[in-house]
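Asker: Dropping a prediction and its sequence here:
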Amino acid sequence: MSLFQNIVIIILLIIGGGFLSLTEIALAGARKVKLKILAESGEERAQKVLDLQVNSADFFAASQIGMNAIAILGGILGEAAFRPYFVTLVDRFYDGPWTQSIGFALSFTLVTSLFILFADLMPKRLAMIAPEKIAIAVINPIQIFIIFCRPLALFINAIANLIFKLFKVNTKRDDNITFDDISAVMDAGAQAGVLQKQEHHFIENVFELEERNVPSSMTTRENVVYFTLNESEASIRQKLAEYPYSKFLVCSKNIDDVIGYVDAKDILVRILNNQSLLQLNESTIRNVLIIPDTLTLSELLDRFRSSKEKFAVVINEYALVVGVITLSDIMITVMGDWVTPIEEDQQIIKRDNNSWLIEGSTPIEDMKHALEIDEMPDEESYETLAGFMMYRLRKIPRPADTVVFGDYKFEVVDVDHFKIDQLLVTRLSSEQPTYKEEE
């Protein structure tokens, strides 16, 4: 064959190899979620791609047959076509025993470079840009190619399957989506500007509902305002005026003897109608939802949905009331400052770029968000910042007790009757050990 004919054949081989490389990366990289959306919108080729991904052995066998055959044939033709011309070129500058070897090396380098550049590298990079679109575009011709190569592909796959079976290799593709996968997609969306910062924050908080327990968002026992059955009218009026709550617990004598709850709206109606409040009765007391403190916020949402309630009492394993929680508390956990007035949210006060005043009752998840900490040690052992200090110090903390974790120093500022009221958290400028305690 003439040089022109060889060049035409080599170009066709490069195009064929590039097509197979493009197809291989596109079909492997096409995302199942996007393909399903396209298939549901009526794109039949998207469903064909999904089916091929499930049974990909025939395609990869056919692809490797084609690519290796093209590479071998291209090498043979290229060496035969270009070697004489390179030998002639070398003869002009060098006349010796290595002339043929140099000509072979130059022709080999030229053909290999052409195939690497145009049949491998560039097609694969193009396929990574839009794998779904390219996979849909090439699915019909590649299916014809698979049928053509099927006899040899079946033989090769049989040998491969036998080897995998001997070495007990699982070849099934795992398409399960984990939280880490979704989190990575959200991070990528935030970096690309598709998700705004607050939207990214909301989505992260929604997923955290499955991990955060009820105590992390409830109103703790010491902050619960409640009425007793013998509460005086003056006391009821004073609590209504002093505390901006819509619901109040009703207890027999103390907080652990819960009877139900009253809605502030019902009491205000009685006041407006000049009715007596000397005794709370069945017309105003409602049944209250009682839940264990081991529930997650996600499970509590299901309880609220099934019971049609928005208010619950949280008890521990000893049947003691540890707090109350409302649907609004869960929404505040998700939305943060967007539903909580800034002047009312005093749990975390930023003093400057490197220090914060934080209440001991602050949930660990809220503290992690504020300080941009990814993970705290042994998080399952405590719910609040005060719990973290007690867990690390292994004692009841006193003012000036300090724990250093990572790049942060946690110092107890105020303690009231063994309860940690406030801590000063400082970001350290110098690198510190992972864990250290001081008194």
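Answerer: Looks like it arrived, so ask away. Only a predicted model underlies this, so the values are computations on that prediction, with no experimental measurement involved.
Asker: Every contact and neighbour count from this point should use C-alpha atoms.
Answerer: Will do.
Asker: What about F202, how many residues nearby?
Answerer: Residues contacting F202 under the criterion other Cα atoms under 10 Å number 17.
Asker: show me the residues around it that make contact.
Answerer: V334, M335 (Cα atoms under 8 Å, 6 or more residues apart in numbering).
Asker: following the helix or strand containing it, which helix or strand shows up next?
Answerer: In this assignment (DSSP states H and E), F202 forms part of helix 197-208. Remark: after helix 197-208, the chain's next helix or strand is strand 219-220, criterion DSSP H and E.
Asker: Contacts for that following strand next, please.
Answerer: Contacts of strand 219-220 (Cα under 8 Å, 6+ apart): V322, G323, V324, I325.
Asker: right, and the secondary structure at the second one would be what?
Answerer: Read that as G323. Three-state call for G323 (DSSP: H, G, I helix; E, B strand; the rest coil): strand.
Asker: alright, now check it against this:
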Amino acid sequence: MLLFAALVLLILLSAVFSGSETALMAINRYRLRHLARTGHGGARRVETLLRQPDRLIGLVLLGNNFVNILASSIATLIALRLWGEAGIAIGAALLTVVLLIFSEVTPKTLAALHPERLAFVAGYYLSALMAVLLPLVLAVNFVSNGLLRLLGVRPEDARQDSLGREELRTLLFEAGHHFSPRHRGMLLRILDLESVVVEDVMVHRNEVRYLDLDDPWPELLEQMRSIPHSRLPVCRGSLDHLLGVLPLRRVMHLLGDSTFDPERLQGLLQEPYYVPEGTPLTQQLLQFQAQRERFALVVNEYGDAVGLVTVEDILGEIIGEFSGGSASLMADVHPQSDGSCLVAGSASVRELNRTMG
């Protein structure tokens, strides 16, 4: 009876080691780091163990192989007493089936389905075992790592998993049920910002509204009263002769003043802020923040003004257009009888793709 009790105990220990190995390898590393940062004790223990996976694997396999070999020896003794020499084969076959079902498939399946729950429990006893068996584990790792180096593999060069942009996109799609479609779309568009440049979202030169000081003064006053923007480029003739940028809040109280004239208006102009058309949106957003600007003129490689961009244009790439939206865009799209669409050349291709899928 003592041998049977010892055999059952060893089979249970084998199941514990097998399940622990699968749980620790299957646990979500990013959730683990989050829990560890919030002070979760179990998460901290598991994270400490996973920092040196070669030691952890060495410890688990050392324990698992020890109990399996000892179980095999005890099973052989029992079989010899029950069936004689013929019992060796019978005992080996029975033990293989029992270990496969109760110490491998069942615990590993359970650990794969609930890795977090089992890993936190395993962290307690594996940390204690690591402290006791560390010299033996280090000796085993020294030999195994030496063999790996002979094969050209350096364990110390192993890098922790990191997520690239495409992996993050996949993660957002997989975790879509945790976010509303709108929020998920915003997060996905943030990931796209680095691949989008100012030229893709700017207001093109032929659509830029500006004040031309060559126009009659009454006409300029009416433009300043009715313009919906907070800043306007001011030039003579065209954007090629830019004089500056006018913050309209500085002139609103002067529009009824009879002494207000083009000379006084020029005295209120600010220096224009220029940005290259190939600047990534992530970089430009940071530059707007650093310069405390909300409005920039876009120049090409020759220094010619080709358009303008605002903070709202960049934020619109993340949260959608502030005004107009898909309704105003679809006014530029005219379905044809043959199934094709006639689209105005001034329509935004990026917004067109998003709206029409």
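Answerer: Sure, I can see it. Because the structure is a prediction, the values reported are computed rather than measured.
Asker: Need the TM-score from the superposition.
Answerer: TM-score for the superposed chains, counting by TM-score structural alignment, normalised by the length of the second structure: 0.85, backed by 353 aligned residues with a Cα RMSD of 3.2 Å.
Asker: So which bit of the second structure is the helix holding F202 of the first structure matched to?
Answerer: Counting by TM-score structural alignment, helix 197-208 of the first structure pairs with residues 181-192 of the second structure.
Asker: how much does that stretch stray from the first structure?
Answerer: Its matched residues in the first structure lie on average 0.8 Å from stretch 181-192 of the second structure after superposition (mean Cα distance after the TM-score superposition for the first structure).
Asker: got a list of what L20 of the first structure touches?
Answerer: Listed by Cα under 8 Å, 6+ apart, the contact set of L20 of the first structure reads S63, G66, M67.
Asker: The second one -> the second structure?
Answerer: To tie it back to what came earlier, the one meant is G66 of the first structure. Per TM-score structural alignment, G66 of the first structure is aligned with G63.
Asker: Tell me where the stretch 151-300 of the first structure has helices.
Answerer: 179-192, 197-208, 233-242, 264-272, 297-307 (DSSP state H, counting those that start in this stretch).
Asker: Can you lay out the ones you listed as TSV showing distance to K34 of the first structure?
Answerer: Converted to TSV, those look like this (distance: least, Cα to Cα, whole Å):
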stretch	distance to K34 of the first structure
helix 179-192	13
helix 197-208	20
helix 233-242	54
helix 264-272	49
helix 297-307	28
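Asker: Of all these, which one is nearest I142 of the first structure?
Answerer: Proximity to I142 of the first structure (Cα to Cα) singles out helix 179-192 among those, at 30.0 Å.
Asker: my guess is V87 of the first structure meets Q100, correct?
Answerer: Yes: at 6.1 Å, V87 of the first structure counts as touching Q100 under the criterion of Cα atoms under 8 Å.
Asker: more neighbours, the two?
Answerer: The residue with more neighbours, out of V87 of the first structure and Q100, is V87; 21 against 17, by other Cα under 10 Å.
Asker: Secondary structure element holding that one?
Answerer: In this structure, V87 of the first structure sits in helix 57-91 according to DSSP H and E.
Asker: What is the subsequent helix or strand relative to that helix?
Answerer: helix 99-114.
Asker: tell me which residues of that following helix are tucked away?
Answerer: Judged by neighbour count (16 or more other Cα atoms under 10 Å), helix 99-114 of the first structure contains these buried residues: T99, Q100, I102, G103, F104, L106, S107, F108, V111, T112.
Asker: just to revisit the earlier point, buried residues in the helix holding F202 of the first structure?
Answerer: The neighbour-count check on helix 197-208 of the first structure (16+ other Cα under 10 Å) flags H200, H201, F202, E204, N205, V206, E208 as buried.
Asker: could these go into a markdown table alongside distance to E79 of the first structure?
Answerer: As requested, the buried residues of helix 197-208 of the first structure are exported to a markdown table (distance: Cα to Cα, whole Å):
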| residue | distance to E79 of the first structure |
| --- | --- |
| H200 | 57 |
| H201 | 60 |
| F202 | 62 |
| E204 | 59 |
| N205 | 62 |
| V206 | 62 |
| E208 | 62 |
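Asker: Please name the residues that touch D256 of the first structure.
Answerer: Listed by Cα under 8 Å, 6+ apart, the contact partners of D256 of the first structure are A319, L320, V321.
Asker: Now which residue in the first structure aligns to Q160 of the second structure?
Answerer: In the first structure, Q160 of the second structure lands on D174 (TM-score structural alignment).
Asker: What's the separation between its match and K350 of the first structure?
Answerer: As judged by Cα to Cα, to the nearest Å, D174 of the first structure and K350 of the first structure stand 45 Å apart.
Asker: cool, and Q143 of the first structure?
Answerer: Q143 of the first structure is 62 Å from K350 of the first structure, by Cα to Cα.
Asker: cool, and V404 of the first structure?
Answerer: 19 Å.
Asker: coming back round to it: enumerate every residue touching the match of G66 of the first structure.
Answerer: Applying Cα under 8 Å, 6+ apart, the residues near G63 of the second structure are S14, F17.
Asker: how about stretch 43-53 of the second structure, aligned to which bit of the first structure?
Answerer: Under the criterion TM-score structural alignment, stretch 43-53 of the second structure matches residues 46-56.
Asker: in the superposed pair, what's the mean gap between the helix or strand where E47 of the second structure lies and the first structure?
Answerer: Assigning secondary structure by DSSP H and E places E47 of the second structure in helix 41-50. Helix 41-50 of the second structure: mean distance to aligned residues in the first structure after superposition is 2.5 Å, counting by mean Cα distance after the TM-score superposition for the first structure.
Asker: Of the contacts of D256 of the first structure, which is the most crowded?
Answerer: V321 (22 neighbours).
Asker: what does it align to in the second structure?
Answerer: Matched by TM-score structural alignment, V321 of the first structure corresponds to A305 in the second structure.
Asker: quick one: that match from M252 of the second structure, how far?
Answerer: Per Cα to Cα, A305 of the second structure is found 27 Å from M252 of the second structure.
Asker: re the thing from before, now do the match of Q160 of the second structure against I136 of the first structure, distance only.
Answerer: To I136 of the first structure, D174 of the first structure is 22 Å away according to Cα to Cα.
Asker: ditto for G189 of the first structure
Answerer: 24 Å.
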